[in-house]
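> return a 3D structure for these sequence lines:
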Amino acid sequence: MEPAPLGEDGLAPDTGAIRTSATLDGDGTCIAQARHLAAEFLVSVQSVHGIPVSQRALDLTQLVVSELVTNARKYAPGPVQLDLRVTGGLVEVEVWDTDPMLPVARAADAGRVGQHGLEIVMAVCQGFEAQREPVGKRITARLALMDDPGGDIAGHRPL
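Alright, predicted model coming up:
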């Protein structure tokens, strides 16, 4: 896993966004590496840049990263690119892999063992999109950095 070079201030060159990237080789350790990178990134967002990050956001970001990288490793041969970016009170998690097939969330089925990852990701995110790239696909999930002071997850409306 090689993090992309950032400026001394932790900002991506030319964008002003707080971000980090890593190319994962797709081996058995890449999921744990991705989760670790996500945790380190959000801790840095809070400690270095002073942007509040709730424990819930940290935990959910690691969960989303884990599920998306797991799917990439399972269904696409080759490397996986993980990009994390903070923008507008959200953390964006982007995962690129070599398989052009877009994922489809399956209908809920309590009897099904496994294959609930995409359902989980879509349930905890404020935004989700999948797009084909010239090679492979890119999945983007957006999560709120903070919970609403009223106790609701920021970005979600109470039912």
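
> CA atoms for contacts and neighbours, from now on please.
Will do.

> list the contacts of the most centrally placed residue in the chain.
Nearest residue to the geometric centre of the chain (C-alpha atoms, centre = their mean): residue 93, 2.8 Å. Residue 93 sits next to 61, 64, 65, 82, 83, 84, 85, 139, 140, 141, 142 when contact means C-alpha atoms under 8 Å, 6 or more residues apart in numbering.

> with residue 35 instead?
Residues counted as contacts of residue 35 (C-alpha under 8 Å, 6+ apart) are 62, 63, 65, 66.

> list buried residues within the residues you listed.
Buried members of these, counted by 16 or more other C-alpha atoms under 10 Å: 62, 63, 65, 66.

> now the other sequence, so there's something to compare against:
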Amino acid sequence: MEQRLEETEDRCPATGRVLTRGAVFDGDSAMIGEARRFAADFLGGIRTEHGRTVPSHVIGAAQLVVSELVTNACKYAPGPCLLDLVVDGDIVEITVWDTDSTLPVPSAAEPGRIGQHGLEIVIALCEEYDVRREPVGKRVKVRLADGEDRP
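A predicted model of the protein is given here:
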């Protein structure tokens, strides 16, 4: 796994500093666990490194979303996978790029179906879900919010 670290200053004065971190994975099945740890380490470390907090339930949801999206990339797209994480205020944005241009489609609800529920889980956890073809492959972007009511 190769990591890129990028931190940017205020994009939006109301939310403070926008933090981003990205990683490149080589495409084997070990990347699923690596991606989950990468997300947990980055989101959990924000308090120590930047004095901000990402709630534990958001870190857990982000790990699950990352796991599902990277698993799909591992199963269906040969080659590398890119993972970008952005924390902007109370929003966590997760983007996964892979080499397969086939857009994922959630399956119809079937209680008896075994497996293939990952995309349904991702969509249920996220406030926004967007998938787009790229010149090579596709990019899946989701946004999680911390779920707290704001005054």
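
> residues contacting the nearest residue to residue 104 of structure 1 once chain neighbours are set aside?
Once flanking residues are discounted, residue 104 of structure 1 sits nearest to residue 118: 7.7 Å by C-alpha to C-alpha, 6 or more residues apart in numbering. Contacts for residue 118 of structure 1 (C-alpha under 8 Å, 6+ apart) come out as 67, 68, 103, 104, 105.

> do residue 23 of structure 2 as well
Neighbouring residues of residue 23 of structure 2 by C-alpha under 8 Å, 6+ apart: 1, 2, 3, 4, 82, 83, 84.

> and of the residues you listed, the nearest to residue 29 of structure 2?
residue 1 (12.0 Å; C-alpha to C-alpha).

> out of the contacts of residue 93 of structure 1, which is nearest to residue 110 of structure 1?
Closest approach to residue 110 of structure 1 among these (C-alpha to C-alpha): residue 64, at 20.5 Å.

> all the helices of structure 1, residue numbers only.
30-47, 55-75, 117-124 (DSSP state H).

> quick one: closest of those helices to residue 147 of structure 1.
The closest of those to residue 147 of structure 1 is helix 55-75. By C-alpha to C-alpha, the value is 7.8 Å.

> helices and strands around that closest one, which ones?
Using 3 or more C-alpha pairs under 8 Å, 6 or more residues apart in numbering; DSSP states H and E, the elements in contact with helix 55-75 of structure 1 are helix 30-47, strand 80-87, strand 90-97, helix 117-124, strand 137-144.

> in that helix, what counts as buried?
Along helix 55-75 of structure 1, these residues count as buried under the neighbour rule (16+ other C-alpha under 10 Å): 57-58, 60-73.

> how far away is the closest residue to residue 144 of structure 1 other than its chain neighbours from residue 78 of structure 1?
Nearest residue to residue 144 of structure 1, sequence neighbours excluded (C-alpha to C-alpha, 6+ apart): residue 90, at 4.5 Å. Counting by C-alpha to C-alpha, to the nearest Å, the separation of residue 90 of structure 1 from residue 78 of structure 1 is 29 Å.

> likewise residue 57 of structure 1?
Plainly put, residue 57 of structure 1 is 29 Å away from residue 78 of structure 1 if you go by C-alpha to C-alpha.

> cool, residue 85 of structure 1 as well?
Separation of residue 85 of structure 1 from residue 78 of structure 1 (C-alpha to C-alpha) stands at 23 Å.

> okay, these two: which has more neighbours?
With neighbours defined as other C-alpha atoms under 10 Å, residue 85 of structure 1 and residue 78 compare such that residue 85 has more, 20 against 14.

> fine, thanks again, bye for now.
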